[in-house]
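Asks: no sequence on this one, just coordinates:
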């Protein structure tokens, strides 16, 4: 099958993303998406018949509709001016202050306060003060704070005069606070940092710095790797009965909510859910198409996720790895060895565009990092349970994962001296050619047609980051 027949949602996703960057108007954005979709379809299809024409026109119409919807949603932002109470659903450091996301009946706002005035997640509050619109981007500052908070569901800024505690919520956010306190108070440093990242989505600055040098910072962000690992472990458990997929789904979504429901985790969970439905009802779907469907669903729910680096890295990585792993080859170990260099290549421009540099060490370390952490993280949770439960001798048991993480750090530091690369048009070209090549091989697109798509994609990425 060709791309238009097996993964039409990928065409819609590409058209929607490109039009979102090029046009702000919802009408123009929709029209551009429809035209881009037709253009991509004409390039990827070498042979045309009535059936393919109907599919191409349907895909173009869906591209137009979804792009219009996303663009229109982005123009409907208004701060919840009358809101005076809510529950803290996120708490994180923001320079010398603490940023609290507070969700109420009219929406969500962010309050930036001093540490002594902050409240834990799961706390119910009432306040007096004013709510302002989100801050527009400043000239010369590459960080767009408005898009950052919109991607997290926040539509206003709370400037409080007084905040009053009104009890604990008792839901998932309160559970996150309790678990965070237990992890911070009962586990040694490395185990504490890794479990905070894997279970709650919190980043320990002492771990972020070395992992940034090693090119393995994605291990500290809840992503498809973590969601897939939880789903795999839940599936491996000897559940009985035909409703096994429901139990696995429940465990997976509970984990996603506990870990903070980041865009990358939601994308992975939606994709795994589609696969579980396929297993339950005997209908297998294209993995690449499932990635695109999950990504489009998230954009329709919250279009600002497109500007979130985690969402883009998650989608591009999932597309590359799903296309690679579904290419039919006689020796599967070849694709396994190619996975880490391919992921590094396709994500390098985005990482270097955001952080100015990207370490070459990541291409080497990630070959062993994912297999290693697929074992280390479950064992760390298992060996940390006695300490988290306050059992006698729990601290001694927790020494085991601490030593394993220390050993990992020692090994990773040995390749730390590899070069650090800066963003360049050549990096963008290599990334787009690599992604275009693996997709063209997977969907049997001719080299000339794949080259045209890769060139268009490279120009788009270069425009986006400049």
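Replies: Sure, I can see it. Nothing here was measured: the structure is a model prediction, and the numbers come from that model.
Asks: rest of the way, CA atoms for contacts and neighbours
Replies: Will do.
Asks: Helix, strand, or coil at residue 92?
Replies: Under DSSP: H, G, I helix; E, B strand; the rest coil, residue 92 falls in the strand class.
Asks: residues contacting it?
Replies: 98, 99, 100 (Cα atoms under 8 Å, 6 or more residues apart in numbering).
Asks: For residue 389, the count of nearby residues, please.
Replies: Residue 389 has 11 neighbours, counted by other Cα atoms under 10 Å.
Asks: got the buried residues for the strand ranked longest in the chain?
Replies: Longest strand of the chain, by residue count under DSSP state E: strand 156-168. Buried residues in strand 156-168, defined by neighbour count with 16 or more other Cα atoms under 10 Å: 156, 157, 158, 159, 160, 163, 168.
Asks: Residues contacting the strand or helix carrying residue 396, please?
Replies: Per DSSP states H and E, residue 396 falls inside helix 394-397. Applying Cα under 8 Å, 6+ apart, the external contacts of helix 394-397 come out as 186, 187, 383, 384, 385, 386, 387, 388.
Asks: Which of these sits closest to residue 148?
Replies: Proximity of the contacts of helix 394-397 to residue 148 (Cα to Cα) peaks at residue 187, which lies at 31.8 Å.
Asks: The closest one and residue 383, how far apart?
Replies: Residue 187 sits 10 Å away from residue 383, going by Cα to Cα, to the nearest Å.
Asks: Can you check which residues contact both of those two?
Replies: residue 398.
Asks: what about residue 292, which helix or strand?
Replies: Going by DSSP H and E, residue 292 is part of helix 287-301.
Asks: ok, and here's another one to check against it:
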């Protein structure tokens, strides 16, 4: 295997090095790969293949660790611009990447040069990701700009399964983020302060994007055409992007190998046709070889023009390898070309391994190459006509790509669609062979023949409209969701593809592949931990919001509120945070969903949960509420025919053996759900001698009412209104005498919560205080008599132990 595919071992250990450094985040000296390289040279005369192979593997692994370590080194934290976290500054710097145009604003990366804090000016460094909420500017790569910004370093909320946005930015070389309300506050200090050839290409790309916007007024058509022609997916409307995802054809919106191949093929055909018209040139040159060679600069230009995404870079490297092989009249194995492309990309940037676009692009093509022949072989003897073979090949290729990427897609998006196997039959011809070619042709034409280019874009828009209509229709087909895949599934998938692609012995391949498939099935069929009869309350750290997952002793689940953004951000809180957290806690379905009141920081995450999980019952107070999120929640529950229960004060509900939920307070006498904090549902959960009081956002008036009704002691208090000074009075605390108090609050929130006076009252009462802003997600276990409580540990214990050992060793060697 190694002699036939010499890149397998280096690529595997490059990936292992990146993964090891990502997980451990330890200081790693660049001297180590240098020492290993010297040892490799000294090992050459001994002709010990095993020794040489081991040293070579260690060299590539150490090379990647040394390259990635400076970005993840914790000693670099709070240096440069990140040291100004939470401060309002005036910053000046150079735009280092092409600005991304958003529907309402713009996003760009700034290499900071100077910082102005009040009257003080100081030099600074580091990259800052700026988001302009409203308006657009004419800035390009290399421009120096100055703008007011509040610096923020992204932090983890402390949820299981949470996407580490801060580390994602760190891998891209970005230290902090900043938010600017309006583009008018950004001042251009000097255009082209740092000249580069990329600036010229970016200028052409921005002009092309503006031309497309002018020609296509429909936002759905315009967004898709911009994605196909220029690689800008930011302007695809969210509902259209969601439909393409549910239909399983979202790959067509990302410039990748398919687009590169189509553009390259069209270029070769057109160029050969033109060259054949010139008789003298046809006699002097080998037109086929000349046309092939001309694709190299075209592909490089296309790569830079469309933004240089990892999937596009992988495709360009692969196609370039194939073109050079064809030009030199040599054969090349496509799997070798794929390995070469991945090797070059990892060598150039070790962080690309953690780019989802690169992962899906690499795995899908790997699956196409090794699974498609296996899927077509059983029926190929039945295929007599060419159209039959092409149809079966098309379906097999689509199925191969879905199977190869299923594990990472489920791990990232928690849903996968098989409708893409059929949808590709319609979408690929319309967008791939039609709209992509026309839109790409319209870009250069827009500079010389704008009227004709506008006509071409009009036809492109029609094709996109047909595709969008079809996709919106087929997206109604149910997708596979509420199914969790993890790192084990991804590892087994990669191992299976490796066996099928690199092991040549038929019997060995069959046995190894069968064992891996059995292992994959057993991972999901293996019974989970046996029920231990304990009640689990998990107070999810959802920032400035509220969400509590209750796992009953009989295994059923109850979700009270779903967190959410206080202001409209254009993002889905549930999809981004709550759904991954539930999957991280191995939740398969929600038996009871409760909405305490329809504030966005309690409601916002529930619609996504209702769309992706089976919900048995839904509880709320009497009436209905306004707003898109509430309506989306109700529609999702109606779609799966969830039973709705209207709660009223005094209701007592048995939710499991020995577990009782009492409604202590609810809105009265209204036809619509009230939005005042004191109209929250107040629930008490009881299990034998244990009780938990969940106050929602209720304040002093509700507490006084509960006191007048004779409320008794509670073991746990879910503190009302995030620890506000308008809740949790002294008399109330003296009556309920909580042993534990939990405050759900966002770190560094603008409301100054929790209030110091509230915390002082809780401590004075003697309750043990837990805060989600400081300790992350809090989990409590109770058997009805005793309980344990503490922060939920989300990091793998083995990884934590290895990191501690490695850090100790590196400190001793330093």
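Replies: Sure, I can see it. Predicted model, so just to flag it, every value in this text is computed and none were measured.
Asks: Any idea what the TM-score comes out to?
Replies: Between these two chains, after superposing, the TM-score reads 0.77 (TM-score structural alignment, normalised by the length of the first structure); 439 aligned residues with a Cα RMSD of 4.2 Å.
Asks: Among the contacts of helix 394-397 of the first structure, which one has the most neighbours?
Replies: Most surrounded of the contacts of helix 394-397 of the first structure: other Cα under 10 Å gives residue 384, at 27 neighbours.
Asks: got the buried residues for the host helix or strand of that residue?
Replies: Using DSSP H and E, residue 384 of the first structure sits within helix 361-388. For helix 361-388 of the first structure, burial by neighbour count (16+ other Cα under 10 Å) applies to 361-367, 369-370, 373, 376-378, 380-381, 383-388.
Asks: Now for the residue lying closest to residue 107 of the second structure once chain neighbours are set aside, how many residues are close by?
Replies: Counting by Cα to Cα, 6 or more residues apart in numbering, residue 131 is the residue found nearest to residue 107 of the second structure once chain neighbours are left out, at 4.5 Å. By the measure other Cα under 10 Å, the count of residues near residue 131 of the second structure is 22.
Asks: and if you look at residue 810 of the second structure?
Replies: 14.
Asks: now it: how far from residue 55 of the second structure?
Replies: Residue 810 of the second structure is 21 Å from residue 55 of the second structure, by Cα to Cα.
Asks: Equivalent analysis for residue 803 of the second structure, please.
Replies: The value you get for residue 803 of the second structure to residue 55 of the second structure, if Cα to Cα is used, is 23 Å.
Asks: Any idea which residue is closest to the centre of the second structure?
Replies: Geometric centre of the second structure, nearest residue: residue 412, 6.1 Å, by Cα atoms, centre = their mean.
Asks: Excluding residues flanking it in the chain, which one is nearest the counterpart of that residue in the first structure?
Replies: Using TM-score structural alignment as the criterion, residue 412 of the second structure maps onto residue 354 of the first structure. Spatial nearest neighbour of residue 354 of the first structure, excluding adjacent residues (Cα to Cα, 6+ apart): residue 309 at 8.0 Å.
Asks: One more: residue 403 of the second structure?
Replies: residue 367 (7.5 Å).
Asks: okay, now the equivalent of that neighbour over in the first structure: neighbour count?
Replies: In the first structure, residue 367 of the second structure lines up with residue 320, judged by TM-score structural alignment. When neighbours are defined as other Cα under 10 Å, residue 320 of the first structure has 22 of them.
Asks: can you pull out the strands in the stretch 551-700 of the second structure?
Replies: 557-560, 590-594, 615-621, 643-647, 652-656, 659-665, 682-687, 690-694 (DSSP state E, counting those that start in this stretch).
Asks: show me the biggest helix of the second structure in terms of residues.
Replies: When the second structure is parsed with DSSP state H, its longest helix is helix 386-413.
Asks: which is the next helix or strand following it?
Replies: Next along from helix 386-413 of the second structure, by DSSP H and E: strand 415-416.
Asks: Superpose on the first structure and give me the mean offset of that following strand.
Replies: Overlaying the first structure shows strand 415-416 of the second structure at a mean distance of 1.8 Å from the equivalent residues (mean Cα distance after the TM-score superposition for the first structure).
Asks: List the contacts of that strand.
Replies: Contacts of strand 415-416 of the second structure (Cα under 8 Å, 6+ apart): 246, 248, 406, 409, 410, 479, 480, 481, 482, 483, 612.
Asks: again, only using 6 Å
Replies: For strand 415-416 of the second structure, contacts defined as Cα atoms under 6 Å, 6 or more residues apart in numbering pick out 480, 481.
Asks: relative orientation of the longest strand along the second structure and strand 176-180 in degrees?
Replies: Assignment by DSSP E gives strand 106-117 as the longest strand of the second structure. Here strand 106-117 of the second structure runs at 100 degrees with respect to strand 176-180, directions being taken by axes from the mean of the first three to the mean of the last three Cα atoms, to 10 degrees.
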